[in-house]
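*Asks:* structure of the sequence below:
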Amino acid sequence: MWLVLGLVAAQRLWELWLADRNTRRLLAEGAVEVGSGHYPLFIVLHASWLAAIAILTPWTMAPNLGWLALYVVLQFGRLWVISTLGRFWTTRIITLPGAPLEMHGPYRFVRHPNYIVASLEILVLPLVFGQVWIALIWSVANALLVAWRIRVEDGALQDRRD
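*Replies:* Now for the predicted structure:
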């Protein structure tokens, strides 16, 4: 369990570093951040999700390999999103006026693939360790936050969709 959670935490920290780097670059190019008020709630949600799994799961719990395999597959989706957006990928809502919207990679199929992958991760990782209640509670909390965030993000991008 600790190995899996350690790898997930390391991945999240790397993503925060990458997102911060991209955010600083975009802001220097004239981009603006929208909806920053809800961003700390996502940090709390993800940190508490990992903490709940670590605290409530017996350290001797063997992972369910089926759920773990699904979680690993989701990482390919995450990498697809990050590589498709490249320098535009952030964990915040950052919009660069005049920049075209991405319509390649997973964005050919769905409007918000990153939120789909992250939502599935929040559901699946607790199930790797038999933590159904963590999967349900954090999935509901995440769904509420993501719904709010999508409204804000779609509003910020509306003029570029027309």
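
*Asks:* C-alpha from now on. contacts and neighbour counts both.
*Replies:* OK.

*Asks:* quick one: residues contacting Ile43.
*Replies:* Residues in contact with Ile43 (CA atoms under 8 Å, 6 or more residues apart in numbering): none are found.

*Asks:* doesn't it fall inside a helix?
*Replies:* Yes: Ile43 forms part of a helix when assessed by DSSP: H, G, I helix; E, B strand; the rest coil.

*Asks:* give me the longest helix you can find in the chain.
*Replies:* Counting residues, the longest helix found in the chain (DSSP state H) is helix 132-161.

*Asks:* and this one, please, so the two structures can be compared:
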Amino acid sequence: MTWYALLLLTIAAERVAELVVARRNASWTLSRAGVEHGRGHYPVMVVLHTALLGCCLLEPALAHRPFLPALGWPMLALVALAQALRWWCVTTLGPYWNTRVIVVPGARLVGAGPYRYLRHPNYVAVVVEIAALPLVHGAWLTAAAFTAANAALLTVRIRCENAALTRAVPA
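*Replies:* A predicted model of the protein is given here:
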């Protein structure tokens, strides 16, 4: 399980890197009259993503979940693909990418990269990661609980983001 703990530590470090990028991008967008939306759900998102990592570590240890190669390796591949998609989104949006919903009035929607195919590709990465990361080491209770919680959160988040973009972005 030590390697799984290292994987979770790596994902946590990646989250810190995201927050550094998000903070820089927030300063950039706010300096261009960016408007933040959905502040109320943001702390819930932070708690959800933080608790996910903790539960990924705890469930296999406390419930004695073994690593099952037939499940673990494909799930690890999905986690890697989710990370690649997430960073494709980050680099495509450039300074407009953020963990918060901050929209610069009058800015055009980005239609390049994964946004050519999906309106919210970053959320596809999040959904895949939340389902797959716990299953890398058989934490099926964590996968089920956090997938359900994330579905509820994304319902609010995507509605908020779509409304903010509709109000601020020219057609």
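
*Asks:* just checking, what packs against the longest helix of the first structure?
*Replies:* Here helix 132-161 of the first structure touches helix 39-56, helix 113-128, going by 3 or more CA pairs under 8 Å, 6 or more residues apart in numbering; DSSP states H and E.

*Asks:* tell me the centre residue of the first structure?
*Replies:* Ala118 (4.1 Å; CA atoms, centre = their mean).

*Asks:* now do the same for that one: its match in the second structure.
*Replies:* Taking TM-score structural alignment, the alignment pairs Ala118 of the first structure with Val126 from the second structure.

*Asks:* Thr57 of the first structure contacts Trp133, doesn't it?
*Replies:* No: using CA atoms under 8 Å, Thr57 of the first structure is not in contact with Trp133, being 11.5 Å away.

*Asks:* quick one, which of the two is more surrounded?
*Replies:* Ranked by neighbour count (other CA atoms under 10 Å), Thr57 of the first structure and Trp133 place Thr57 first, with 15 against 12.

*Asks:* one step back: excluding chain neighbours, what is closest to the match of Ala118 of the first structure?
*Replies:* Using CA to CA, 6 or more residues apart in numbering and skipping the chain neighbours, the partner closest in space to Val126 of the second structure is Ala82 (7.1 Å).

*Asks:* what's that neighbour aligned with over in the first structure?
*Replies:* For Ala82 of the second structure, the residue aligned by TM-score structural alignment is Leu74.

*Asks:* hang on, the earlier thing: which of the helices and strands packed on helix 132-161 of the first structure sits closest to Arg149 of the first structure?
*Replies:* helix 39-56 (8.8 Å; CA to CA).

*Asks:* where in the second structure does the closest one fall?
*Replies:* The aligned range for helix 39-56 of the first structure is 42-59, by TM-score structural alignment.

*Asks:* roughly how far out does the matching stretch sit from the chain middle?
*Replies:* Centroid separation for stretch 42-59 of the second structure versus its chain: 11 Å, with CA atoms, centre = their mean, to the nearest Å.

*Asks:* how much does it stray from the first structure?
*Replies:* Average distance between stretch 42-59 of the second structure and its aligned residues in the first structure, after superposition and using mean CA distance after the TM-score superposition for the first structure, equals 0.6 Å.

*Asks:* which of the helices and strands packed on helix 132-161 of the first structure is buried the deepest?
*Replies:* helix 113-128 (a mean of 21; mean count of other CA atoms under 10 Å).

*Asks:* whichever strand or helix holds the match of Ala82 of the second structure - contacts with which helices or strands?
*Replies:* According to DSSP states H and E, Leu74 of the first structure maps onto helix 65-85. Where contact means 3+ CA pairs under 8 Å, 6+ apart, helix 65-85 of the first structure is packed against helix 113-128.

*Asks:* average offset of stretch 81-92 of the second structure relative to the first structure?
*Replies:* Per aligned residue, stretch 81-92 of the second structure averages 1.0 Å (mean CA distance after the TM-score superposition for the first structure).

*Asks:* and that stretch, what's buried?
*Replies:* Ala82, Gln83, Leu85, Arg86, Trp88, Cys89, Val90, Thr92 (16 or more other CA atoms under 10 Å).

*Asks:* now the residue nearest to Ala52 of the first structure when sequence neighbours are not counted: how far from His112 of the first structure?
*Replies:* Of all residues not flanking Ala52 of the first structure in the chain, Ile134 sits nearest, at 7.2 Å (CA to CA, 6+ apart). According to CA to CA, to the nearest Å, Ile134 of the first structure and His112 of the first structure sit 24 Å apart.
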